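Trainee: structure, please.
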Amino acid sequence: MDNVSRVTSFVLSGLNVTVNYRVALFSLTLLCYCFVVLVNVVLIVTIILDKTMHEPMYILLCTFCMNGLYGTTGFYPKILCDLLSSVHVISYSGCLVQALVMSSYVYSDLSILAVMAYDRYVAICRPLVYHSIMSKQRVLLLVCFSLLTSFCISAINIILISRLKLCSPYIARLYCINWIIVKLACFTADTIVNNIVAYITIIIYMLHGFFIVWSYVYVIKTCVNSLENRAKFMQTCVPHLTSLIIFLVTILFDVFNVRFGSNLPPTIQNVIAIELLIIPPMMNPLVYGFKLTKIRNRILVGVTCTIKR
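Mentor: Predicted structure coming up:
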């Protein structure tokens, strides 16, 4: 154990295959990041400025978009710097911070989706008590609890990772993530606690998934026999379900990439690794912006007024 040297920085070796296309990839990545920021900020500002949207569903949507900006900010600035540099290095503390941001972003997304599912369940299955159950204060409390819980769970995992002695500074990925750092540990016996906490974390967020499924099962059952509820479902629940499907598909692709993607070309592995930071943050504001009439009309009015000026 005394022969183990302390790792002070990591090499992000996943970017080595893209050196020959650095300028093109930098331009494409910058364009993608700017678009993600634009669509999310437009939606957030629209909801904040329009007081008629200060309702539970829109507050949750605003939080959802803010979390998307939080997650992408933990990735894009660093990858843009790496694309302009011939050395792709990140400090030890910087890697832990990035892993904290990435994991808390994913956990928060699922937690917010769970609260959204509960909101739609109450709105459609128990409409008479909706405003008493889903008051602004309770929604804000649920949002704060979801975000703080996700951050605390991520922080616990990172603190446990920070005690490990690492034998390699090479991360075969474009960014730092919990499980990759744990795999660099010199002694598997040291990772037992990390693995236990990781399994507990997985169980917690699997329960979130089961809760979301349970909520929408009841919503669909309620909507089957009511034309009014079917219309409400198509208007407000379809965007939520679309976001949930996008989130689950990108997560499953990443899981399969980790488990079975070792034989794939490095470029394909990189694309799958970053899709969680491209597709959901980009698609969610577009899905809600096009589907929710109030948001769509408010954005169109704003664009029209801007053009007339």
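
Trainee: could you use CA atoms for every contact and neighbour count after this?
Mentor: Will do.

Trainee: the residue most central in space within the chain sits in which helix or strand?
Mentor: Among the residues of the chain, the one closest to the centroid is V106, at 4.0 Å (CA atoms, centre = their mean). V106 belongs to helix 92-125 when elements are defined using DSSP states H and E.

Trainee: show me what that helix is packed against.
Mentor: strand 9-12, helix 56-73, helix 130-133, helix 136-162, helix 178-183, helix 192-224, helix 238-260 (3 or more CA pairs under 8 Å, 6 or more residues apart in numbering; DSSP states H and E).

Trainee: of the ones you listed, which is nearest I274?
Mentor: Evaluated with CA to CA, these place helix 238-260 nearest to I274, the distance being 8.6 Å.

Trainee: what packs against that closest one?
Mentor: If contacts are counted by 3+ CA pairs under 8 Å, 6+ apart, helix 238-260 sits against helix 92-125, helix 266-274, helix 279-291.

Trainee: between that helix and helix 266-274, what angle do the directions make?
Mentor: Angle, helix 238-260 to helix 266-274, by axes from the mean of the first three to the mean of the last three CA atoms, to 10 degrees: 140 degrees.

Trainee: the structure of the following sequence is requested for comparison with the preceding one:
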Amino acid sequence: MNQTVLHSTVFFTAYGPPGPLNYAAFFLTFLLFFITIFSNISLMLVIYLESHLHKPMYIFLFNLAVNGLIGCLSVCPKIMDNLVNDIKDISHKGCLLQVFFSSVYATCAYVILAVMAYDRYVSICKPLQYHSIMTPSKVKMLVALVYFIPITMLAFQIFITSRLPVCSHNINKLFCDNLAVVKLSCVESALSNLYGICVIASLVVLPFVLVVLSYIKILLVCLKVSKESRTKAFNTCTPHLITFINFSTAILFSVIYNRHSTVSKEVNVLISVQFILFPPLVHPIIYGIRTKEIRTCITKIIRTKIFPNSLDFPHLKSERKLVPIMTLDGTAAGQGLPV
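Mentor: Next up is the predicted model:
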């Protein structure tokens, strides 16, 4: 029985024993996790409740927020659990599920950002044809592909990884990733390595190139238009561009981290948290600050749905005074007008 349990369990060696540092990391992770969940759900509610935000750009943004929740929920609860418990482990099947959902988060985010870049390209470079190109049916198709392609490719990758024989049970990280699980195997798998390269090329490199090409074309168009049109285009693209750079930076750090896993516990915590929490935490904040329509809708929802009466603060208003209306002979004629 113990032998069976051992062979179905993976142990994390990057946490160290429970102590002040682990509790501090738990508090920081929990705080970021809570803010991330709250900000993404808030953004989703704003887009859902406001009908005039039911446009392609905001529909894709809604799905980016959904994807951020997938990333947070797939990893952070287990990280927090391991930070305060003596035994830092996960079942082998649970580890594979963690790999699957964290990989879905990473790849779907890139595909969504590529689709959003395409939407911005059509909006700026082909404004007169925008509504004929970005039709509701096409938007639905793009959203379906955003999830269908990565999930299908990653499901097959997890299947290949799950078939590898396991000879080791220790991972020097805070959570499971595909490369770490493959390294637990007794044998080298050429199929796993080759397919992993195909996944990265299709779901990371290709979307990255498409985003870059979209912005090159947008930049070329902006150089030919008036200053006012150029400013409007830059304001429209800035939130997406910041989001893209932020996520690409997180992916870059994650790749470096995966290739050099012999790092200190503090670096382990920092890299794990920034990859899973920082992009989905920053994305709704960026769009909430930089996008006027979302700011306006948030203010409207707060004023009309959350605090419909209290924002008037009647107790702070000064009492209205009545100015008597004077007749031509100088006598008062009634109570007068309020001021």
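
Trainee: please state their TM-score.
Mentor: Here the superposed chains carry a TM-score of 0.93, computed using TM-score structural alignment, normalised by the length of structure 1; 303 aligned residues with a CA RMSD of 1.8 Å.

Trainee: and T306 of structure 1, how many neighbours?
Mentor: Neighbours of T306 of structure 1 under the rule other CA atoms under 10 Å: 9.

Trainee: scratch that, F159 of structure 2
Mentor: When neighbours are defined as other CA under 10 Å, F159 of structure 2 has 12 of them.

Trainee: one more: the one 5 residues further on?
Mentor: Other residues near L164 of structure 2 number 18, with proximity taken as other CA under 10 Å.

Trainee: show me what contacts it?
Mentor: Residues near L164 of structure 2 by CA atoms under 8 Å, 6 or more residues apart in numbering: 182, 185-187, 189.

Trainee: I figured S243 of structure 1 hits M282, correct?
Mentor: No - using CA atoms under 8 Å, S243 of structure 1 makes no contact with M282, being 10.7 Å away.

Trainee: on that earlier part again, so which of the helices and strands packed on helix 92-125 of structure 1 is nearest S93 of structure 1?
Mentor: Nearest to S93 of structure 1, of those and by CA to CA, is strand 9-12 at 8.1 Å.

Trainee: and the next helix or strand past that closest one?
Mentor: Next along from strand 9-12 of structure 1, by DSSP H and E: helix 22-49.

Trainee: what angle do that next one and helix 56-73 make?
Mentor: With the same axes, to 10 degrees applied, the angle from helix 22-49 of structure 1 to helix 56-73 works out at 160 degrees.

Trainee: mean deviation, helix 22-49 of structure 1 versus structure 2?
Mentor: Compared with structure 2 after fitting, helix 22-49 of structure 1 deviates on average by 1.2 Å (mean CA distance after the TM-score superposition for structure 1).

Trainee: which helices and strands does that helix pack with?
Mentor: The contact analysis (3+ CA pairs under 8 Å, 6+ apart) places helix 22-49 of structure 1 against helix 56-73, helix 76-83, helix 279-291, helix 293-308.

Trainee: right, and the ones you listed - which one's nearest F210 of structure 1?
Mentor: For the helices and strands packed on helix 22-49 of structure 1, the distance to F210 of structure 1 is smallest for helix 56-73, at 19.6 Å, taking CA to CA.

Trainee: how big is the offset of that closest one relative to structure 2?
Mentor: Once the two are superposed, helix 56-73 of structure 1 sits an average of 0.5 Å from its aligned residues in structure 2 (mean CA distance after the TM-score superposition for structure 1).

Trainee: now that helix, how far from the chain's geometric center?
Mentor: Distance of helix 56-73 of structure 1 from the chain centroid (CA atoms, centre = their mean, to the nearest Å) equals 9 Å.

Trainee: equivalent analysis for stretch 63-75 of structure 1, please.
Mentor: 7 Å.

Trainee: next one: stretch 204-221 of structure 2
Mentor: In terms of CA atoms, centre = their mean, the centre of stretch 204-221 of structure 2 is found 20 Å from the chain centre.

Trainee: any buried residues in it, and which?
Mentor: Within stretch 204-221 of structure 2, the residues scored as buried using 16 or more other CA atoms under 10 Å are 204, 207-208, 210-212, 214-215, 218-219, 221.

Trainee: equivalent analysis for stretch 26-33 of structure 1, please.
Mentor: For stretch 26-33 of structure 1, a neighbour-count test (16+ other CA under 10 Å) marks 26, 29-30, 33 as buried.
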